[in-house]
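Colleague: Pasting a predicted model and its sequence here:
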Amino acid sequence: MSGRTAVVLFTRDLRVHDHPALATACAAFDRVVPLYVLDPTLADHSPNRTRFLHQCLAALRDTLRGLGGDLVIRRGDPVAEAIRVAREVGAEGIGLSADVSRYAHRRERRLRAECDRHRLALRLFPGVTIVEPGALRPGGGDHYRVFTPYHRVWSGAQWRAELAAPRRVTLPDGVPVGRLPALPRGESPDAVVGGEAVGQRRLAQWSPTLHRYDDIHDDLAGDETSRLSPYLRFGCLSPLAVANRADDRGSPFVRQLCWRDFYYQVTAAFPEISAKAYRRGATEDWRYDAAALTAWSEGRTGMPIVDAGMRQLHAEGWMHNRARLITAGYLTKVLGLDWRPGLGVFSRWLLDGDVPNNSGNWQWVAGTGNDSRPYRGLNPVRQAERYDPDGGYVRRWVPELAAVAGKAVHQPWRLPPEVRRTLDYPPPLEVPDADPVWLR
């Protein structure tokens, strides 16, 4: 069999549009093996994400078949399976998108060592972020610790060109493509469906509201944010393509994409971000209260805006970003509980849960991360009254309070006792050694 062959190992880049590794391989080689390895090490962390992933794989296989190729599925250690497939098809090398988590770095090191041993080329490509994590460095440092100067440099940086999907993908003859995994049950009944085409439709439907993003993104009841985060997390959408769609690097929406890149470069430099405090000298004087943590995770703290956010998380596998700040702030700054168990709850339920953004944002709220004002706190009642002024968000997710009129829905403990007894809603959790002024 004449001609050159390459393997493209898919990980968190489940698309064909603006996929540098795939586009380069298809342009330079006669045959390309698009490969995904179902890694048992990453399985079962989140039923929601597992279901979303399997939907993405089915969609990617359909797309590749439409281009004349296929998605080859294997199960096991991704390094061993990638090498095995490369040797079976006589490939010259393997390409994949670079990632930043501790696990991704370990996988990359092992893959490089095995490629060297088997005389295979290994090439890493961009694509998971807009600007590669190591591309921007401050003077005298390996990464930016504060967002504002990073955003300033990031906004002026040269971005790579967005790439079209390959016109054709040619698979070597006789390659067993493998079966897609059975679609598992997720835990969130109203979770969105995964896949590149679904993400592209969502982007197309939402993008006419881009010019209003600064006015709508904090409106909890309005629910007009893009909801693109799961598709970015799994690479169904290219973050570069999404930013280019906005066509304005200074827009508030693109600023949010910059925050995503910011946490990726932080994680690349500090891979312990999910387990250890990032900020030097951070005080971690947490208390431990299993009952309070359970009440928070189940959305029954007696603080309506917090319970609404946690119940949305359970139902949809997603939570409005403002609600994420409020719920995380309540756990750490009001209840005084460690951010790591909270991070674990989010990691289990969120479709978009990833190491850099999930961990970085939790540490920011807890005061252990990149916030330049680590001791700030978010008053949940004031936040609710500002971002859910009519109580629509709370009433949607906390039906016990659906009949409570006006702003009283945010402070049901102030209602007359005879009214409170009819609500079947718990009183606020007691917080030892705290002074919750909003309960007075």
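Modeller: The structure has been received and is ready for your questions.
Colleague: hey, let's count contacts and neighbours off CA atoms from now on
Modeller: Will do.
Colleague: SS state for Ala6?
Modeller: For Ala6, the assignment made with DSSP: H, G, I helix; E, B strand; the rest coil gives strand.
Colleague: Show residues contacting stretch 411-428.
Modeller: Contact with stretch 411-428 is made by Arg300, Thr301, Gly302, Met303, Pro304, Val381, Glu400, Leu401, Ala408, Leu439, as judged by CA atoms under 8 Å, 6 or more residues apart in numbering.
Colleague: Which residues are in contact with the most centrally placed residue in the chain?
Modeller: Compute the mean C-alpha point of the chain, and by CA atoms, centre = their mean the closest residue is Asp352, 3.2 Å away. By CA under 8 Å, 6+ apart, Asp352 lies in contact with Arg49, Ser229, Pro230, Tyr231, Leu232, Arg233, Phe234, Trp318.
Colleague: mind redoing it with 10 Å?
Modeller: 48-49, 52, 227-234, 317-319, 346, 358 (CA atoms under 10 Å, 6 or more residues apart in numbering).
Colleague: Out of the residues you listed, flag the one nearest to Leu337.
Modeller: Using CA to CA, Phe346 is the member of the contacts of Asp352 that lies nearest Leu337, at 14.7 Å.
Colleague: helix or strand for the closest one, which one?
Modeller: Assignment of secondary structure by DSSP states H and E places Phe346 within helix 339-349.
Colleague: so how far is Asp285 from the closest residue to Arg340 other than its chain neighbours?
Modeller: Of all residues not flanking Arg340 in the chain, Ala275 sits nearest, at 6.9 Å (CA to CA, 6 or more residues apart in numbering). Distance from Ala275 to Asp285, counting by CA to CA, to the nearest Å: 15 Å.
Colleague: Presented hereafter is structure B, for comparison with structure A:
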Amino acid sequence: MPDTIIVLFNRDLRITDHPALHQACQDARQVVPLFVIDSVIRPRARAGFLIECLTDLRESLRERGADLVVRRGDVVAETMRIAAETGATAIYTSRDVSAFARRREERFRRERIELRTFPGITIVPPDQLKPATGTHYKVFTPYFRAWSDIQWRPIAETPATIAMPEVKAGDIPTARRRPHLPGGEREVRRRLDLWLRHCLRDYAEGHDDLAGDHTSRLSPYLRFGCVSPLELAVRAGASEEFVRQLCWRDFYAQVALAFPNLPRDDYRPGRGGWHQDKEAEDAWREGMTGVPIVDAGMRQLLAENWMHNRARMIVASFLTKTLRLDWRVGAEHFEELLLDADIPNNYGNWQWVAGTGNDTRPNRVLNPVRQAKRFDKDGEYIRRYVPELEHVPTATLHEPWRAPSPILGYTSPIWRS
């Protein structure tokens, strides 16, 4: 039995159903829980949320007799320093799929230390399912069928106690953030219990209702791994529609594993032909397009670092299919602001909407007016985020350019139906 194993946390900031942590506690006499704040990565709007997640994780580890060791710098270099300091002979970590994470794993494998990777960021490991031909599933529906037919791994037990060697824990930095969604495993478990009890049964009927906001808002916690996607799928199993959404996360993980250039290159080339229009880009980013449903979504993003999923589809289609602007413009803006932005889901979804990705109907267009009338019929969502339209009658709210006279204080549209 090894004396000491390092558990390197990344996008798995929890102790519940954490296979790497569970196995390290089984395999070693002592465990060093470690998180390295990578000097290369700018967490942007997610910095404060990350700090809250780390603080919560430290409290959970302390309750079990350990601590969270925090360092800043290059992940590989700092981890190897901790290994030398503690005499650790192995590193256990959750496997990730981005090109950046895979390069990091390759660097670890060149070091004189054992590296073991474990599941935990997805429900099904991204390379477990393969079609009869090809390296990965390119279309969601056959992937969902295969995904639904296999047996998932058992949920890992949470360690009751964790023995740890003497090592300086280090300080968790402070960061300011807007108080919409507090980070951490304790917070998500509280929210999850309430959502499962009161909202899950209505998810299929209500998750597209913009004003009702019946989505779970668990995505930031999934992005940082404060909740296990497997545990969530098991507990929410009564709602096939919700579990299907979790399957989309796994689907894009296996796409990103097979196509590392997903954030930069068209997955299906030859479908672009984008325009360049800096003024239109800025209007879209600022929620000043003059199209109410688009502006509402973009202003929700600016205010909350989150956006309703239906609104995401509408604003993405508007940018790429209506304005014909490059999907990378939108994906990078979402990457900058969204609490839940990660590489597979953010860039996979943007390419899907743009027609360069995994959509089997690449020419589909979401007309923003029709979408607004269907999913925000009474205009409550629009009025919530676009106060200039608060008193506009519903009859003209979705198409203010058809009003008898210009609406004072609201911008003229850069597009009309």
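Modeller: That came through fine. Just so you know, these numbers come straight off a predicted model, no measurement behind them.
Colleague: What does the TM-score come to for these two?
Modeller: Aligned and superposed, the two chains score 0.98 in TM-score terms (TM-score structural alignment, normalised by the length of the second structure); 416 aligned residues with a CA RMSD of 1.2 Å.
Colleague: hmm, back to that, now do the same for the residue nearest to the centre of the first structure: its match in the second structure.
Modeller: In the second structure, the residue equivalent to Asp352 of the first structure is Asp340, according to TM-score structural alignment.
Colleague: contacting residues for whatever residue of the first structure lines up with Asp193 of the second structure?
Modeller: Mapped onto the first structure by TM-score structural alignment, Asp193 of the second structure lines up with Ala204. By CA under 10 Å, 6+ apart, the contact set of Ala204 of the first structure is Val198, Val242, Arg245.
Colleague: Quick check: which element contains Ala204 of the first structure?
Modeller: Using DSSP H and E, Ala204 of the first structure falls in helix 196-206.
Colleague: Give me the distance between whatever residue of the first structure lines up with Lys278 of the second structure and Lys276 of the first structure.
Modeller: Counting by TM-score structural alignment, Lys278 of the second structure corresponds to Ala290 in the first structure. Ala290 of the first structure sits at a distance of 21 Å from Lys276 of the first structure (criterion: CA to CA).
Colleague: okay, these two: which has more neighbours?
Modeller: In this view Ala290 of the first structure and Lys276 are compared by other CA atoms under 10 Å, and Lys276 has more residues nearby, 14 against 10.
Colleague: Please say which position in the second structure that one maps to.
Modeller: Aligned partner of Lys276 of the first structure by TM-score structural alignment: Asp265.
Colleague: A strand includes His391 of the second structure, no?
Modeller: No - counting by three-state DSSP, His391 of the second structure falls outside a strand, being coil.
Colleague: give me the number of residues near the corresponding residue of the first structure for it?
Modeller: Matched across to the first structure, His391 of the second structure falls on Ala403, judged by TM-score structural alignment. Using other CA under 10 Å, Ala403 of the first structure has 10 neighbouring residues.
Colleague: Ala403 of the first structure contacts Val394, correct?
Modeller: No - when contacts are counted by CA atoms under 10 Å, Ala403 of the first structure is not listed as touching Val394 (11.1 Å).
Colleague: what residues are shared contacts of the two?
Modeller: Val409.
Colleague: Would you mind listing the residues in contact with the residue nearest to Arg340 of the first structure?
Modeller: Counted by CA under 10 Å, 6+ apart, Ala275 of the first structure has contacts Trp339, Arg340, Leu343, Ser359, Gln363.
Colleague: Which of the residues you listed sits closest to Gly69 of the first structure?
Modeller: Distances from Gly69 of the first structure to those, taken by CA to CA, are shortest for Ser359, at 36.9 Å.
Colleague: which residues of the stretch 301-440 of the first structure fall in helices?
Modeller: 304-316, 321-329, 339-349, 355-366, 380-387, 392-397, 417-420 (DSSP state H, counting those that start in this stretch).
Colleague: Out of the ones you listed, flag the one nearest Arg117 of the first structure.
Modeller: For those, the distance to Arg117 of the first structure is smallest for helix 355-366, at 30.5 Å, taking CA to CA.
Colleague: does Arg123 of the first structure really touch Asp116, like I thought?
Modeller: No - with contact defined as CA under 10 Å, Arg123 of the first structure does not reach Asp116; the gap is 11.8 Å.
Colleague: residues shared between the contacts of those two?
Modeller: By CA under 10 Å, 6+ apart, no residue touches both Arg123 of the first structure and Asp116.
Colleague: sorry, back to before: mind checking the helices of the stretch 301-440 of the first structure for the one nearest to Gly95 of the first structure?
Modeller: Closest to Gly95 of the first structure of the helices of the stretch 301-440 of the first structure, according to CA to CA: helix 355-366, at 22.6 Å.
Colleague: how far apart are the lengthiest strand in the second structure and its match in the first structure?
Modeller: Ranked by number of residues, the top strand in the second structure under DSSP state E is strand 30-38. Here the mean offset of strand 30-38 of the second structure against the first structure after fitting is 0.4 Å, by mean CA distance after the TM-score superposition for the first structure.
Colleague: Tell me the helices and strands packed up against that strand.
Modeller: strand 4-8, helix 19-27, helix 47-62, strand 69-73, helix 75-86, strand 90-94 (3 or more CA pairs under 10 Å, 6 or more residues apart in numbering; DSSP states H and E).
Colleague: picking up where we left off before, what is the helix holding Phe346 of the first structure packed up against?
Modeller: helix 47-66, helix 290-298, helix 304-316, helix 321-329, helix 355-366.
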